[in-house]
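*Asks:* This is a predicted model, with the sequence first.
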Amino acid sequence: MTDGTPVPADTFRSMMAGFPTGVTVVTALDGTRPWGMTCTALCAVAVDPAILLVSLRTVGPTVHAVLGRKAFTVNFLHAHARQTARLFAGGAPDRFDHIRWETTDGCCGPHLPHDAHTIADCRVVRADEVGDHVVVYGEVISVRRLEGDTPLLYGLREYASWPVQK
C-alpha cells in the first residue's frame, strides 16, 4: 500500500519510456502562421464518430492555435522522419522553415506529406485541462493516406522503425 503521494515526474517519465508508441506531429494554424509539436500521447477514443485524443502541453503556441482555431492536423510520421520528430520536439520557433509543408483548402493544420505516412484533419469537440497538459478530443473529418514507409516509433527514449516482416 502506498501513502497516496504521486510519483515524481522523472519516475513517471522513466516508466512511460518503456511503453513504445507511434510518433506524430500535431499542427495547427494561428491565422496564417503554422504551429506544431511532436506528440506521442495520442489514442483512438471512438470509431463512430471517429474521435482521436491528443495530449498537448498547456504552455506553448501549438495548443493555443489548436484551441483558438478549434481544429488540428495529426501527421503520423514514417520511419525516415526522425529529424522532423526531433525538430518538432524542440522549441525552435522557425521549425517550419526547415521542412516541406503545405496547406490545402479544408485542411485543419499544416500537412507534412514528405514526413508522414498518414495525415488526419480533426475538428475539436472537447478539451480538458489535466495537470500540465490539455487533452484535446478531435473528430476526424478527413484522412489522407500516403505512399510511405513503416511508422516511426518512440520508446526507451529512442526513435525506431517498425520491424519489417519477411
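*Replies:* Structure received. Source: prediction; values computed, not measured. Numbers count the residues shown, from 1 in each chain.

*Asks:* going forward, measure contacts between C-alpha atoms and count neighbours the same way
*Replies:* OK.

*Asks:* Which strands or helices does the top strand by length along the chain pack on?
*Replies:* Ranked by residue count, the top strand of the chain under DSSP state E comes out as strand 116-130. Applying 3 or more CA pairs under 8 Å, 6 or more residues apart in numbering; DSSP states H and E, we find strand 116-130 packed against strand 71-77, strand 133-145.

*Asks:* and Gly148, that's in a helix?
*Replies:* No. Remark: Gly148 does not belong to a helix; assigned using DSSP: H, G, I helix; E, B strand; the rest coil, it is coil.

*Asks:* that older thread, let me know the angle separating the longest strand of the chain from strand 133-145.
*Replies:* 160 degrees (axes from the mean of the first three to the mean of the last three CA atoms, to 10 degrees).

*Asks:* where does Phe88 land in three-state SS?
*Replies:* Applying three-state DSSP: Phe88 is helix.

*Asks:* Quickly note the distance from Val136 to Ala28.
*Replies:* Distance of Val136 to Ala28, computed by CA to CA, to the nearest Å: 13 Å.

*Asks:* Second structure follows, compare the two:
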Amino acid sequence: MTDLPLVEAFPVAPATVDPVRFRTLMSTFPSGVAVVTAMDPDGHPRGMTCSSVCSVALDPPTLLVCARRLSPTLRAMLRLSLFAVNLLHARARATAELFASGAVNRFDRVRWHADPSYGGPHLVDAAHAIADCQITRTVEAGDHVVVFGEVYEIEQCAPAVPLLYGLRAYSSWQQPEPELS
C-alpha cells in the first residue's frame, strides 16, 4: 500500500450557494434508487429511500450511503453497525415513494424478510439486488452522515431494469436509439 501525501488545506470561503440552487444542480445528475434498511435494537425495522449510494472499493468490497443526521434509520444503523442496501427495480416506484414519505407504517405496506444474518430487512418484491453491510466508518458532513459499509453478502433477486431518479422524477433505463451516421 502506498502512502499518499496529504494535500495542504487552504481556508475555504463560507458557503455562498443557496441550498435550493444546489438541489437543482444535483437533480440533473440521475442516479439509481435504493431503500436502505436496518433493524433497531428492539427489533423494529427502519428504512429510507436513498439515491446517495456509491461504490468505494473492491478490496474489501465497500460502499457508502449518505443519511440525514436526524434519520431514525441512521440511528438504527449506528446502534447495531449493520444495514442493507435494497437496489430497486423499475417497477418499485411506489416502494421508493413510500420509504421517502416518512410514513410510520411503511413496513406494513410492503413484503419484507428479516434474518439475523442480514444487515437489515430485505424488500423481497421491490429489490433486484441487496447488499448486506457492516459499518466500518462514518463521517459527518453538514446535515448528513456518510456511512461506509463493508459488503459481506449479496443477494441477486432477479434480473431487472433499475429504478432511476433525476430531474425530480422517477424513470428507468432505456436502450438508446442507434446513432445516425
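*Replies:* Structure's in. What do you need? Small disclaimer: the values here were computed from a predicted structure and weren't measured.

*Asks:* about what we covered before: more neighbours: Val136 and Ala28 of the first structure, which one.
*Replies:* Neighbour count, other CA atoms under 10 Å: between Val136 of the first structure and Ala28, Ala28 has more, with 31 against 24.

*Asks:* Which position in the second structure pairs with that one?
*Replies:* Counting by TM-score structural alignment, Ala28 of the first structure lines up with Ala38 in the second structure.

*Asks:* so what's its match closest to, chain neighbours aside?
*Replies:* Nearest residue to Ala38 of the second structure, sequence neighbours excluded (CA to CA, 6 or more residues apart in numbering): Gly120, at 4.0 Å.

*Asks:* And the residue mapped onto that neighbour from the first structure, how far from Val47 of the first structure?
*Replies:* Using TM-score structural alignment as the criterion, Gly120 of the second structure maps onto Gly109 of the first structure. As for Gly109 of the first structure, its distance to Val47 of the first structure is 22 Å (criterion: CA to CA).

*Asks:* follow-up on the earlier one: okay, the helices and strands packed on strand 116-130 of the first structure in a markdown table with distance to Met15 of the first structure next?
*Replies:* Formatted as a markdown table, these follow (distance: least, CA to CA, whole Å):
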| stretch | distance to Met15 of the first structure |
| --- | --- |
| strand 71-77 | 23 |
| strand 133-145 | 18 |
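
*Asks:* Most tightly packed of those strands?
*Replies:* The highest mean neighbour count among those, using mean count of other CA atoms under 10 Å, belongs to strand 71-77: a mean of 28.

*Asks:* That one vs the second structure, mean deviation?
*Replies:* In the superposition against the second structure, strand 71-77 of the first structure averages 0.2 Å from its aligned positions (mean CA distance after the TM-score superposition for the first structure).

*Asks:* in the second structure, what residues pair with that strand?
*Replies:* Using TM-score structural alignment, the residues of the second structure aligned to strand 71-77 of the first structure are 82-88.

*Asks:* Ile119 of the first structure is in contact with Trp101, isn't it?
*Replies:* No. Counting by CA atoms under 8 Å, Ile119 of the first structure sits too far from Trp101 to count as a contact (12.0 Å).

*Asks:* Can you work out which residues contact both of those two?
*Replies:* Here Ile119 of the first structure and Trp101 share the contacting residues 111-113, scored by CA atoms under 8 Å, 6 or more residues apart in numbering.

*Asks:* out of the residues you listed, which is most surrounded?
*Replies:* Most surrounded of these: other CA under 10 Å gives His111, at 26 neighbours.

*Asks:* how near is that one to Arg82 of the first structure?
*Replies:* Distance from His111 of the first structure to Arg82 of the first structure, counting by CA to CA: 16 Å.

*Asks:* Ala160 of the first structure too?
*Replies:* Taking CA to CA, one finds Ala160 of the first structure at 8 Å from Arg82 of the first structure.

*Asks:* quick one: common contacting residues for those two?
*Replies:* Common neighbours of Ala160 of the first structure and Arg82 (criterion: CA under 8 Å, 6+ apart): Leu152.

*Asks:* Show me the strands in the second structure, by range?
*Replies:* Secondary structure of the second structure (DSSP E): strands at 31-32, 34-39, 45-50, 53-58, 61-68, 82-88, 127-141, 144-156, 163-166, 169-172.
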